[in-house]
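K.L.:
build the 3D model from these lines:
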Amino acid sequence: MSSALPPQAASDAPAPRIYMVGGAVRDQLLGRPVQDRDWVVVGATPQWMSAQGFTPVGKDFPVFLHPQTHEEYALARTERKSGRGYKGFTVYAEPSVTLEQDLARRDLTINAIAMRQLADGRQEWIDPYGGRADLQRKRLRHVSAAFAEDPLRILRLARFAARFADFSVAEDTMALMRGMVQAGEAAHLVPERVWQELARGLMEHAPLRMFTVLHDCGALAVVLPELAQRWSQPAPQSQSQSQSQSQSQSQSQSQPAPSPTPAALQALAAAVRAQAPLAVRYACLLHGPAPHGTATSAQAQAMAARLKVPTELRELALLLARQRQAIDASLHTDAAHTLALLEHCDALRRPERFAQALWACECMAQADAALAPPLPAQSAAAKAATPAYPQRPRLLAALQAAQSVDTAPIAAQAARQGLQGPQIGAQIQAARIAAVAALLQESAQRGI
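P.N.:
Below is the predicted model of the structure:
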């Protein structure tokens, strides 16, 4: 690990000091792989950095790229709140800014640790805010009250809770976040930044914790109101659970709002267990299990437009809003209706998206099963012997059968017969129905 600078001219001024900071230091202390390294330079000016061969790249504050490693080196700086939102800051970056002042502006103590490589090979750790102790205690804690000046830090902390699933949120930090939400700071978050943190959080080790933290501090209803509204619906429960709940109903009315129900997150949990990609996880987050059901097309479109969700994810969520019920009901449909479903899903042109839709449906079906009343032993054994979601392999096989039809000879033969446009299409469709029918008949004979 080297932070060496290019050769520099002799000077009477003290040489700037370079420290590795942030996530790289945290992950090194945790024994995790270090991905990107960030550096802070104390006692330097932009002119000095340029003289050493660094390339300036920062727009809002002085950040430079190292001439050999191309890693980012930022001048030590302080920030002063000057407006609403995460952009409402005035930056001060001068050689007089100390390392401790720079670390004080960071969000969490575990991200406010610095390390310097000494000439004798030893490592010097600078930890003015107790970050190493919080790592040992597995605690997410804010550095200072300045945390409240940037609402994006609510989302960042929630994402770190998803990454470090065994870390708890300090009580005073949770109280601070609740105060930020009540003061209206969360309403000033830019949608693109909300989506950026949401997407990263969905791919963390335990993304369910991200939404639990957002709910507990009150931010979920502000940044993701569509999801907060769906999660307010009651979870399905057995008769005994209903009786137990009715006995304590009067007492529960005086209790604070609970965290998001497990029912609302069961589909996402199934997607995480399956190591599903982001598109499937997003779809499972938006479309909950019964009785939450599938989000409507309007709900899916509204959330995607507000957060500026990428087109690929937006289209998958919208497809499920329109076709999930038909996919669930497709297990015993005939060849013609099966092909019609494939066409409605645009599966012949977009097979990868259709495969992701089936993956998401399987996760949602697993969520429904997890929330259903226990089955008798014999029924449970029979269910264990069948695929978790037989619609998925059945429809994938039907798609493959439909794709196997060589349409060129059919079109050529139809043209020779004087047929045109829709008539040619009808013959191609008939051939595909026949191919799907043959597959379904073979599967039935094999007991699949």
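
K.L.:
alpha carbons only for contacts and neighbour counts from here, please
P.N.:
Will do.

K.L.:
tell me where the stretch 301-448 of the chain has helices.
P.N.:
311-328, 335-344, 351-371, 377-384, 391-403, 407-416, 421-445 (DSSP state H, counting those that start in this stretch).

K.L.:
now the longest one against helix 335-344, angle please.
P.N.:
For helix 421-445 against helix 335-344, the angle between stretch directions is 120 degrees (axes from the mean of the first three to the mean of the last three Cα atoms, to 10 degrees).

K.L.:
angle of helix 421-445 against helix 407-416?
P.N.:
140 degrees.

K.L.:
next, the angle helix 391-403 makes with helix 421-445.
P.N.:
130 degrees.

K.L.:
so for helix 421-445, what gets flagged as buried?
P.N.:
424-425, 427-429, 431-437, 439-440 (16 or more other Cα atoms under 10 Å).

K.L.:
looking at the helices of the stretch 301-448 of the chain, which one is packed in the most?
P.N.:
Across the helices of the stretch 301-448 of the chain, averaging neighbours per residue (mean count of other Cα atoms under 10 Å) puts helix 351-371 on top, at a mean of 21.

K.L.:
what's in contact with stretch 298-315?
P.N.:
By Cα atoms under 8 Å, 6 or more residues apart in numbering, the list of residues contacting stretch 298-315 from outside reads 191-192, 194-195, 224, 226, 278-279, 282-283, 286, 317-318, 321.

K.L.:
format those residues as TSV; extra columns: distance to His70 and secondary structure.
P.N.:
Below are the contacts of stretch 298-315 laid out as TSV (distance: Cα to Cα, whole Å; DSSP: H, G, I helix; E, B strand; the rest coil):
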residue	distance to His70	secondary structure
Pro191	30	helix
Glu192	26	helix
Val194	28	helix
Trp195	27	helix
Leu224	37	coil
Glu226	41	helix
Leu278	29	helix
Ala279	32	helix
Tyr282	33	helix
Ala283	37	helix
Leu286	39	helix
Ala317	38	helix
Leu318	41	helix
Ala321	45	helix
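
K.L.:
out of those, who's the most crowded?
P.N.:
Counting neighbours by other Cα atoms under 10 Å, Ala283 leads the contacts of stretch 298-315 with 32 neighbours.

K.L.:
skip the chain neighbours and tell me the closest residue to that one.
P.N.:
Ala317 (5.1 Å; Cα to Cα, 6 or more residues apart in numbering).

K.L.:
pull the contacting residues for the one you found.
P.N.:
With contact taken as Cα under 8 Å, 6+ apart, Ala317 is in contact with Tyr282, Ala283, Leu286, His287, Ala300.

K.L.:
distance check, the closest residue to Gln266 other than its chain neighbours against Arg132.
P.N.:
Residue nearest to Gln266 in three dimensions, not counting chain neighbours: Ala367, with 4.9 Å by Cα to Cα, 6+ apart. Separation of Ala367 from Arg132 (Cα to Cα, to the nearest Å) stands at 39 Å.

K.L.:
here is the second sequence; please produce its structure so I can put it next to the first one:
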Amino acid sequence: MQIYKVGGAVRDRLLGKPVTDIDWVVVGASTEEMLAKGYRPVGADFPVFLHPKSGEEYALARTERKSGRGYGGFTFHASPEVTLEEDLIRRDLTINAMAEDDHGRLTDPYHGQRDLEARLLRHVSPAFAEDPLRVLRVARFAARYAGLGFTVAPETLELMRQLSESGELEALTAERSWKEISRALMEDQPRVFIQVLRDCGALKVLIPEIDALFGVPQPEAHHPEIDSGVHTLSVLEQAALHKQPLTVRWACLLHDLGKGLTPESQWPRHIAHEHKGLRLIKAVNERFKAPRDCQELALLVGEYHTHGHRALELKPSTLLELLQSFDVYRRPQRFEEFINACEMDARGRKGLEQRSYPQADYLRGAATAARTVAVQPLLEQGFKGPELGEALKRERLKALKAYKEAASA
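P.N.:
Below you'll find the predicted structure:
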């Protein structure tokens, strides 16, 4: 029985990056031996055990065989006869197919260390093409390590292209897809994730609404980068640079989907793209079963981001409607995330990344002005029910008029 550290822990140590999660593989052992040593079994599909003291996961070395469609379409075989090399060959990338024993000795049968030095994301074997989830995983790794100069090997990109064309991507569950997408969006360079998916044809299968934005022009006066798809990637890049949370990054990715519906005869203008895009945003939200907070913010940003850009020009009544739409009185954080998404949108334009965005502080001030209107005086005046709501609205409108006048002075 031999135990090896495998996968990401080995990869990141060699890259000089902090190691957080450690995966262990056990060679030459049976389920009965693991149980006898006090390991606790978990997972129904293949033998994984929890260490009796550390609680870390230890998996028996195993082989796998394609037996159906999608990520789950595999039959696993684990036995004491399965070698370390046989276990490693079923992994996705060479840089994830290295192992290390308790003396720090490296086992690297598929030249992962060489690919680390060459900054290449390369598949281990042709069996890579049997698992559609690997398309998303490789694109995510590309986003994670782009800052270190990593790129996807051409032959691996070709396999990803074949997978994208095979129909296998459609067998992925919403939960597995969202797990990879959400993790990728939180990497340092999430735009690379989208770009790699597009390069291998996966984007038009998984999120055709985003793929449709590329090649769609916008007015150069407002968008020096012109292309709507390029703009979306730039907005996502700004969200990452400014350390925005997942909700904001998801909203930034989907905010301009309506531009993909504009007839060519109307280019480069996109009249009412905010409202036209809502059904597309809703469809993408539902396709991946995105968490509720991500879904809600994406729809609100899609509908109101141009209001955010025009904040300084909005009439007090329009400003009040905007605040009401976000329920800023009970959910102030959601409005703050909207403001941040609008700012990322404004910065996601070629040459304008550093331009100030005074609309942000103006909107924050408007929300504060509306929130400071007290309910108690109105109750003391006898207002209740729907009349109280109307009175509160009138007082908030007065407060916003005063705020706008003060800001304009």
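
K.L.:
need the TM-score from the superposition.
P.N.:
The TM-score (TM-score structural alignment, normalised by the length of the second structure) is 0.90; 392 aligned residues with a Cα RMSD of 2.3 Å.

K.L.:
circling back to that earlier point, quick one: map the residue nearest to Gln266 of the first structure onto the second structure.
P.N.:
Superposed on the second structure with TM-score structural alignment, Ala367 of the first structure falls opposite Gly348.

K.L.:
wait, its match touches Thr232, no?
P.N.:
Yes - assessed by Cα atoms under 8 Å, Gly348 of the second structure is found in contact with Thr232 at 7.5 Å.

K.L.:
next, count neighbours for Lys41 of the first structure.
P.N.:
If you look again at residue 41 of the first structure, you'll see it is Val, not Lys. Using other Cα under 10 Å, the number of residues around Val41 of the first structure comes to 23.

K.L.:
of all the contacts of stretch 298-315 of the first structure, which comes closest to Leu155 of the first structure?
P.N.:
Val194 (7.4 Å; Cα to Cα).

K.L.:
coming back round to it: please point out which of the contacts of Ala317 of the first structure the second structure shares.
P.N.:
Counting by both residues aligned by TM-score structural alignment, their matches' Cα atoms under 8 Å, the contacts of Ala317 of the first structure that remain in contact in the second structure are Tyr282, Ala283, Leu286, His287, Ala300.

K.L.:
need the counterpart of the fourth one in the second structure.
P.N.:
Okay, so that is His287 of the first structure. Under TM-score structural alignment, His287 of the first structure pairs with His255 in the second structure.

K.L.:
would you confirm that Met112 of the second structure contacts Ala99?
P.N.:
Rather than Met, residue 112 of the second structure is Gly. No - between Gly112 of the second structure and Ala99 there is no contact under Cα under 8 Å: 10.0 Å.

K.L.:
which of these two has more neighbours?
P.N.:
Neighbour count, other Cα under 10 Å: between Gly112 of the second structure and Ala99, Ala99 has more, with 26 against 23.

K.L.:
what are the ranges of the strands in the first structure?
P.N.:
17-21, 38-42, 55-56, 63-65, 72-75, 78-81, 89-92, 114-117, 123-126, 139-140, 168-169 (DSSP state E).

K.L.:
columns distance to Gln237 of the first structure on top of those, output as JSON lines?
P.N.:
Formatted as JSON lines, the strands of the first structure follow (distance: least, Cα to Cα, whole Å):
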{"stretch": "strand 17-21", "distance to Gln237 of the first structure": "48"}
{"stretch": "strand 38-42", "distance to Gln237 of the first structure": "49"}
{"stretch": "strand 55-56", "distance to Gln237 of the first structure": "59"}
{"stretch": "strand 63-65", "distance to Gln237 of the first structure": "54"}
{"stretch": "strand 72-75", "distance to Gln237 of the first structure": "52"}
{"stretch": "strand 78-81", "distance to Gln237 of the first structure": "48"}
{"stretch": "strand 89-92", "distance to Gln237 of the first structure": "49"}
{"stretch": "strand 114-117", "distance to Gln237 of the first structure": "50"}
{"stretch": "strand 123-126", "distance to Gln237 of the first structure": "52"}
{"stretch": "strand 139-140", "distance to Gln237 of the first structure": "34"}
{"stretch": "strand 168-169", "distance to Gln237 of the first structure": "29"}
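
K.L.:
out of these, which comes closest to Phe211 of the first structure?
P.N.:
Phe211 of the first structure sits nearest to strand 168-169 of all the strands of the first structure, at 13.3 Å, using Cα to Cα.

K.L.:
now for the spatially most central residue of the second structure: which residues touch it?
P.N.:
Centroid check for the second structure by Cα atoms, centre = their mean gives Leu185 as the closest residue, at 2.7 Å. The contact partners of Leu185 of the second structure, taken as Cα under 8 Å, 6+ apart, are Phe193, Leu246, Arg249, Trp250.

K.L.:
what does it align to in the first structure?
P.N.:
Mapped onto the first structure by TM-score structural alignment, Leu185 of the second structure lines up with Leu202.

K.L.:
quick check: the gap between that match and Val280 of the first structure.
P.N.:
10 Å.

K.L.:
follow-up on the earlier one: is the match of His287 of the first structure in contact with Val301, as I believe?
P.N.:
Yes - if you go by Cα under 8 Å, His255 of the second structure and Val301 touch, sitting 6.1 Å apart.

K.L.:
what does stretch 230-239 of the second structure correspond to over in the first structure?
P.N.:
Aligned by TM-score structural alignment, stretch 230-239 of the second structure corresponds to residues 262-271 of the first structure.

K.L.:
stretch 34-53 of the second structure too?
P.N.:
Counting by TM-score structural alignment, stretch 34-53 of the second structure falls onto residues 49-68 of the first structure.

K.L.:
ends of the matching stretch, how far apart?
P.N.:
End to end - Cα to Cα - stretch 49-68 of the first structure spans 14 Å.

K.L.:
now do the buried residues in it.
P.N.:
Quick answer for stretch 49-68 of the first structure (16+ other Cα under 10 Å): Met49, Gly53, Phe54, Thr55, Pro56, Phe61, Pro62, Val63, Phe64, Leu65, His66.

K.L.:
and which of those residues is nearest to Ala411 of the first structure?
P.N.:
Distance to Ala411 of the first structure across these (Cα to Cα) is lowest for Leu65, with 58.9 Å.

K.L.:
ok, that closest one - contacts?
P.N.:
Phe54, Thr55, Pro56, Val57, Glu71, Glu72, Tyr73.

K.L.:
looking at the second structure, which of those hold up?
P.N.:
Kept across both, from the contacts of Leu65 of the first structure, using both residues aligned by TM-score structural alignment, their matches' Cα under 8 Å: Phe54, Thr55, Pro56, Val57, Glu71, Glu72, Tyr73.

K.L.:
this completes my enquiry, with thanks.
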